[in-house]
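[1] need a 3D model of the following:
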Amino acid sequence: MAYDYVAYHEVDLEGKKVLMRVDINSPINPQTGELLGFKRIKEHSKSIKVLSDSAVVLIAHQSRPGKKDFTSLRPHAEALSSFLDREVRFSDELFSTSAKRRIEELSPGEVLLLENVRFYSEEVALKNFDFKAFSQTHIVRELSPLFDYFVCDAFSAAHRSQPTLTGFPLVLPSLAGPLLDKEVSVLTKATEDPKKPLVALLGGIKIEDSMKVAKNLLEGGAVDHVLAVGVVGNLFVWASGRKLGRPSEDVIKKEVPEYKKLLGVARDLLKRYPDKIEYPTDFAADAKGERVRVGIDDLPSRYPLYDIEVDTIAHFSNILKEAGTIIANGPAGVFELPEFAMGTHELYRAVNSSRAFKVVGGGETNAVIEALSLTRIDHVSTGGGALVSFLGGEPMPVLDALQESKKLFFPASIPSE
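    Reported below is the predicted structural model:
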């Protein structure tokens, strides 16, 4: 669906004090506290540069209580300073008298990062509240009077509803930040106005997520081909009436408690869209450490199916080559093992070389793109769960809250009916 919010570029933010919600949640070495990845920090630094004429105060989270990487954001401030080539100040508090004074004294062009919002119990304890209830939380009431605008740039958290994500839009004029606006614009273009044919390459082990995306894209009529690989592909093969073999079926049963329900969904989709869904016709099995080809007519296999093989790679690569738009999420097999990485690598090389408009996402997918140095991808999404929710047609509370803020604070920009 199209979202009707106000974006950062529609408002003059020069000289304004802006509270900016980002998602710089990053992998951390729990022993040393050292940051191990910088992708989200790097992407958000670009957004901060866009607001360089404003006094910008950042709020963000790192992990959640009980996790070993639930730490302070001080290292994140240092990393942001490096990407921005200027100091990002850090406050180890959220809204103490000292923190408020630092916010009030911040000048345009300066950046201050506040401490991990999940150190404050409201952010993690309150669930299933409406936006109005979140807007009345202590953290929102304490911080909102200090700012002219709230800018949400945290697309990767846009499928969540928490005080610092959906509370501020009801009490402050709120805008979509550069990264969030780009993500929404690109994904809307890819799903609602795609250059045809639209091909969805869905893989990995998160079957439930991929089934949501496949179902929504197929029922919406936008997608022309769904190429199912990885464990997702195995599920469709099983749903087609073929036995995979105990090792591969056990993987699905272990990873997906509601696998019987998803098998039913897959059978229904195959029945309704037989010409649009494609699954592998040959596989690579792990025969005690040796890569062995298994054709679909050779199933069931007593060895686990860890990759796709040459016939499937060639067929799917040809479809990707002729695509007008590609949405890709998830690997084609156990690509972490070198002997079973071929399918994943070859399909994503085919994605990269296609002339289509290409959107990819997901942690494993992004890792493949980086490892293979694929540079012709049009958009690499920062979203994981948020990307799946958007493509799956599920609620996006942050975007809904921004729409509500437009109605409250920008009524003149809403066309009369």
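[2] okay, CA-based contacts and neighbour counts for the rest of this
    OK.
[3] OK, contacts around the closest residue to Arg246 other than its chain neighbours?
    Residue nearest to Arg246 in three dimensions, not counting chain neighbours: Arg302, with 6.6 Å by Cα to Cα, 6 or more residues apart in numbering. Residues near Arg302 by Cα atoms under 8 Å, 6 or more residues apart in numbering: Gly245, Arg246, Pro247.
[4] now the other sequence, so there's something to compare against:
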Amino acid sequence: MPSFKTLDDLDDGQRVLVRLDLNSPVEDGVVQDNRRFDRHAETVRELADRDFAVALMAHQGRPGGDDFVSLEQHAEILSDHVDHPVEFVADTFGEAALSAIDDLDGGDVLLLENTRMCDEELPEEEPSVKADTEFVTTLAPEFDAYVNDAYSAAHRSHASLVGFPLALPAYAGRVMETEYEANSAIAEREFDGPVTMVVGGTKATDVIDVMTALGDKVDDFLLGGIAGELFLRADGVPVGRDLEGMDLFDDQWAANRETIESLLDERRDQITLALDLAYEDEDDERAEIEVGDIEEKDRAFLDVGSNTVSEYAAYIEDSDAVFVKGALGLFEDERFADGTVGVLEAISETDCFSVVGGGDTSRAIELYGMSEDDFGHVSIAGGAYIRALTGERLVGVEVLQDQR
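    Below is the predicted model:
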């Protein structure tokens, strides 16, 4: 049973204010469609079908950024996913917004303007402070209930996420419900067999925090990506050369060397490092080299090698649960997708509980023609996923739980 109220606890036909996370890539001013629209469409479609009058809130970018744009395009994209009209008003809680909200009938859906265009939205403050903002005190009286479906933003103490649950009866949407259940499983569930975690990506601190927090929950950590090379460096392998114009290794090594060396020493029996690595040869083709044959730091490595994929797949096949955080290589380049895709394919073919998340890792599933149905859960959360794994505070979840 969820630790907060869900849509199952909400009586039909009410006026509801719903927070989504539709934050998306923007290319040349054009908002890009992505899985967040499809996921949130489930909640919006259900509310419309149950005769709720629905007003939606969401954010896009940050002030000053190239991706800080209006949500007008988001309304069109979401409408296609919901297969239901989603109207838009270029206002968040002013007269135009209040008038559009007042005109809502059962089954209507309205998207309000970018919440981050409100001065009171962004500063990280306690929920009680956010609940007292003009943003919240103006909008809340227009509704019977508040629904938070933005799990991927649940680590942010912003007005639209933590203020309204103190002013209205608060419920979790379907994305919030499923993300919380899956991402909390590693801390809350008991598994009969081995628990394996595939950890990669570009941030050493994420990997360190996950391994430190979950050392007693995970049997095997399989490493790759930038973080994996830093652990290999700690093991005496001369790797970790940056591509031109990039600085992913040396600064992280200087900041985290002692911690990485300590983790490797203390958890050696839990940590599996790459056996081989892939790089771009003189003909711009993929080439591989055994880790033991690397004599100097003279090239950039962009993926784990085929022997590593085979070894990691063997661990996965014997696991009762597998969690993925971060990619094992530069999977956006097809030449260096073997590690990430190979591990994901092994998970999809194994009868285990699985959660895939962390940054853009889950995007590889769609990019390489795999089906999300072959995984237990594919998370659309980044920062919130990491915090769930490491047991850090998710204030957007806490305010929902406080109303249970």
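[5] the counterpart of Thr344 of the first structure in the second structure: which element?
    Aligning on TM-score structural alignment places Thr344 of the first structure opposite Thr340 in the second structure. Thr340 of the second structure is part of helix 338-348, with elements assigned from DSSP states H and E.
[6] what's the average distance of that helix to the first structure?
    Here the mean offset of helix 338-348 of the second structure against the first structure after fitting is 1.8 Å, by mean Cα distance after the TM-score superposition for the first structure.
[7] what lies in contact with that helix?
    For helix 338-348 of the second structure, contacts defined as Cα under 8 Å, 6+ apart pick out 303-306, 308-309, 312-313, 316-317, 322, 327-329, 331, 354, 364-365, 368, 370, 374-375.
[8] returning to what we had before: what about the match of Thr344 of the first structure, distance to Glu334 of the second structure?
    To Glu334 of the second structure, Thr340 of the second structure is 11 Å away according to Cα to Cα, to the nearest Å.
[9] the more surrounded of the two?
    Thr340 (27 against 12; other Cα atoms under 10 Å).
[10] and the more buried one, how far from Asp303 of the second structure?
    8 Å.
[11] which neighbours do those two share?
    Common neighbours of Thr340 of the second structure and Asp303 (Cα under 8 Å, 6+ apart) are Leu328, Gly329, Phe331.
[12] the second one -> the first structure?
    Structural alignment places Gly329 of the second structure opposite Gly333 in the first structure (criterion: TM-score structural alignment).
[13] residues touching that match, list them.
    Gly203, Gly204, Val229, Gly230, Val231, Tyr306, Asp307, Ile308, Phe340, Ala341, Gly343, Thr344.
[14] wait, the first one sits on Ala228?
    Yes: counting by Cα atoms under 8 Å, a contact exists between Gly203 of the first structure and Ala228, whose distance comes to 5.9 Å.
[15] assign the aligned partner of Glu177 of the second structure in the first structure to helix, strand or coil.
    In the first structure, the residue matched to Glu177 of the second structure (TM-score structural alignment) is Asp181. Under the three-state scheme (DSSP: H, G, I helix; E, B strand; the rest coil), Asp181 of the first structure adopts helix.
[16] how far away is Asp181 of the first structure from Ser26 of the first structure?
    21 Å.
[17] the more surrounded of the two?
    Taking other Cα under 10 Å, Asp181 of the first structure and Ser26 do not tie; Asp181 has more neighbours (21 against 17).
[18] identify the residue nearest the more buried one in space, chain neighbours excluded?
    Per Cα to Cα, 6+ apart, closest to Asp181 of the first structure is Ala7, 6.7 Å.
[19] got a list of what Thr137 of the second structure touches?
    Ala131, Ala167.
[20] all strands for the stretch 101-250 of the second structure, in order.
    109-111, 145-148, 170-172, 195-199, 220-223 (DSSP state E, counting those that start in this stretch).
[21] most tightly surrounded among these?
    strand 170-172 (a mean of 28; mean count of other Cα atoms under 10 Å).
[22] what's around Ala157 of the first structure, how many residues?
    Ala157 of the first structure: 25 neighbours (other Cα under 10 Å).
[23] my guess is it contacts Ile24. True?
    No: with contact defined as Cα under 8 Å, Ala157 of the first structure and Ile24 do not form a contacting pair (10.3 Å).
[24] any idea how many residues pack against the corresponding residue of the first structure for Thr212 of the second structure?
    Mapped onto the first structure by TM-score structural alignment, Thr212 of the second structure lines up with Lys215. Residues within reach of Lys215 of the first structure, counting by other Cα under 10 Å, total 19.
[25] ok, Leu179 of the first structure next?
    Look at Leu179 of the first structure: counted by other Cα under 10 Å, it has 23 neighbours.
[26] ok, Glu87 of the first structure - contacts?
    Glu78, Ser81, Glu110, Val111.
[27] to which residue of the second structure is it aligned?
    Under the alignment (TM-score structural alignment), Glu87 of the first structure maps onto Pro85.
[28] what lines up with Asp282 of the first structure in the second structure?
    So Asp282 of the first structure corresponds to Asp276, using TM-score structural alignment.
[29] tell me how far the closest residue to that match other than its chain neighbours lies from Arg335 of the second structure.
    With sequence-adjacent residues excluded and distances taken as Cα to Cα, 6+ apart, Asp276 of the second structure is closest to Glu290, at 4.2 Å. Distance of Glu290 of the second structure to Arg335 of the second structure, given as Cα to Cα: 18 Å.
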